[in-house]
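Colleague: sequence isn't available, so here's the structure alone:
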């Protein structure tokens, strides 16, 4: 299991507790979402601030700072709804470290300002290597995202290409799941055959994309 020795300058270390109520107030949450915060999150700690002033790497228009948050959970499940609220409240890219008992996982937000496009997560208790070097903070951020979604060979590809391919994979996986459900519910044999034909085509497309990544 990886600890939080991220080899960052001491100037970047914040280690500041953030009250959950701050997110309630800023986001004006309804009772259901407030309850989700209470039921699923034990503690939120702002661990590091990556900025020009703390790590000596210049900002860009789209990435001015990167925050690293540690979230202690009450169950072995990452609460995505809670993350969306945090990300909408904070106009910076965020790297998350999740803790439950002795279990550790990581996540990162694909976002610009407060507009969240996607989340990427590691498996629980799986080592993941982060690199905090680059010509600017945008490059550092792109390297963090790449650590979650591609192997060493793909890391040489452009960031936009990697994200585009990952989005295509996710879309195909979602379509395949819908088609499986349709087959299970369909009672007419002929219709099942038609749906299955489309399913096989989608699976072939997915296998082709994944094959190109090997």
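Modeller: It's in. Since the model is a prediction, treat every value here as computed from it, not as a measurement.
Colleague: please make it C-alpha for all contacts and neighbour counts, starting now.
Modeller: OK.
Colleague: quick one: the helices in this structure?
Modeller: 20-27, 31-40, 52-55, 80-89, 137-149, 159-185, 189-212 (DSSP state H).
Colleague: and the ones you listed, which is most packed in?
Modeller: Most buried of those by mean neighbour count (mean count of other C-alpha atoms under 10 Å) is helix 137-149; its value is a mean of 20.
Colleague: same for it, what does it pack against?
Modeller: strand 103-112, strand 115-121, helix 159-185 (3 or more C-alpha pairs under 8 Å, 6 or more residues apart in numbering; DSSP states H and E).
Colleague: I'd like these laid out as JSON lines, including distance to residue 44.
Modeller: Below are the helices and strands packed on helix 137-149 laid out as JSON lines (distance: least, C-alpha to C-alpha, whole Å):
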{"stretch": "strand 103-112", "distance to residue 44": "14"}
{"stretch": "strand 115-121", "distance to residue 44": "18"}
{"stretch": "helix 159-185", "distance to residue 44": "28"}
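Colleague: of those, which is nearest residue 92?
Modeller: strand 103-112 (7.5 Å; C-alpha to C-alpha).
Colleague: quick check: buried residues in that closest one?
Modeller: 104-111 (16 or more other C-alpha atoms under 10 Å).
Colleague: want to compare, so here's the second one:
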């Protein structure tokens, strides 16, 4: 299934979000503001998925789901920009990033798993960001997945972005934690491979190779 969904007309919100309002609500620093200026053309709050707009009940942690469209000035968007927006809006958000115009425009869907903090219910915590590939902006959109409530809908939207398959009966929260561990371990593998490529001494090569094999075994176990 595509990560691009046809959101219901009745959920359309269509409000442009001024960047300065996001700065105010997120406490963005100078570097983050520079990223907004350099990389973001416009942010539009496209859809509000809520009990009153799509007739699905709210769930603890998922009272609503927002869909934000971001038109980019650059081919990529730094995740710190998304983290700023997530910090300013106290609801789960699905981002649709678009680069280019007209027939050349491409879209990517990005989201973090976002939930209220267990330590402070007024605060929200976010996972790493998961993303689809870039696809033509005119790609056909899939119907929204069937769900009993907003919590179930949110899980299905995120499952389209998380890069590894869930284990049998694995809750979304556990899948996200395992995926983050896979991302960390893959980074360790890449660093070990880079060290191995640079190392000249035979003894050190043997040591790094042993470490690399162990890391790859751990990565494979986490990925299954």
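Modeller: Structure received. These figures come from a predicted structure and were not determined experimentally.
Colleague: once they're superposed, tell me the TM-score.
Modeller: The TM-score (TM-score structural alignment, normalised by the length of the first structure) is 0.85; 209 aligned residues with a C-alpha RMSD of 2.7 Å.
Colleague: nearest to residue 166 of the first structure, of the buried residues of strand 103-112 of the first structure?
Modeller: Nearest to residue 166 of the first structure among the buried residues of strand 103-112 of the first structure, with distances taken as C-alpha to C-alpha, is residue 110, at 12.1 Å.
Colleague: and the buried residues of strand 103-112 of the first structure, which is closest to residue 95 of the first structure?
Modeller: Out of the buried residues of strand 103-112 of the first structure, the member with the shortest distance to residue 95 of the first structure (by C-alpha to C-alpha) is residue 108, at 4.6 Å.
Colleague: centroid-nearest residue for the second structure?
Modeller: Note on the second structure: the residue nearest the mean C-alpha position is residue 111, at 2.4 Å, using C-alpha atoms, centre = their mean.
Colleague: who's in contact with that one?
Modeller: With contacts defined as C-alpha atoms under 8 Å, 6 or more residues apart in numbering, residue 111 of the second structure is in contact with 93-95, 129-131, 158, 161.
Colleague: counterpart of it over in the first structure?
Modeller: In the first structure, residue 111 of the second structure lines up with residue 108, judged by TM-score structural alignment.
Colleague: one more: residue 220 of the second structure?
Modeller: Per TM-score structural alignment, residue 220 of the second structure is aligned with residue 207.
Colleague: still on that earlier bit, the helices and strands packed on helix 137-149 of the first structure: which one's closest to residue 50 of the first structure?
Modeller: strand 103-112 (14.2 Å).
Colleague: quick one: that closest one to helix 159-185, angle?
Modeller: If you take axes from the mean of the first three to the mean of the last three C-alpha atoms, to 10 degrees, strand 103-112 of the first structure sits at 110 degrees to helix 159-185.
Colleague: what's the angle from strand 103-112 of the first structure to helix 137-149?
Modeller: Going by the same axes, to 10 degrees, strand 103-112 of the first structure makes 130 degrees with helix 137-149.
Colleague: what about strand 103-112 of the first structure, how far off from the second structure?
Modeller: By mean C-alpha distance after the TM-score superposition for the first structure, the fitted strand 103-112 of the first structure averages 1.0 Å away from its aligned residues in the second structure.
Colleague: distance from that strand to the middle of the chain?
Modeller: Mean-position distance between strand 103-112 of the first structure and its chain equals 4 Å (C-alpha atoms, centre = their mean, to the nearest Å).
Colleague: and stretch 66-83 of the second structure, by the same measure?
Modeller: Worked out by C-alpha atoms, centre = their mean, stretch 66-83 of the second structure lies 11 Å from the chain centre.
Colleague: what's the answer for stretch 63-72 of the first structure, then?
Modeller: 12 Å.
Colleague: before we move on, what about stretch 85-97 of the first structure?
Modeller: 10 Å.
Colleague: what does stretch 112-126 of the first structure give?
Modeller: The answer for stretch 112-126 of the first structure is 1 Å, by C-alpha atoms, centre = their mean.
Colleague: endpoints of it, how far apart?
Modeller: Chord length of stretch 112-126 of the first structure, first to last residue, is 27 Å (C-alpha to C-alpha, to the nearest Å).
Colleague: for it, buried residues please.
Modeller: For stretch 112-126 of the first structure, a neighbour-count test (16+ other C-alpha under 10 Å) marks 113-114, 121-122, 124 as buried.
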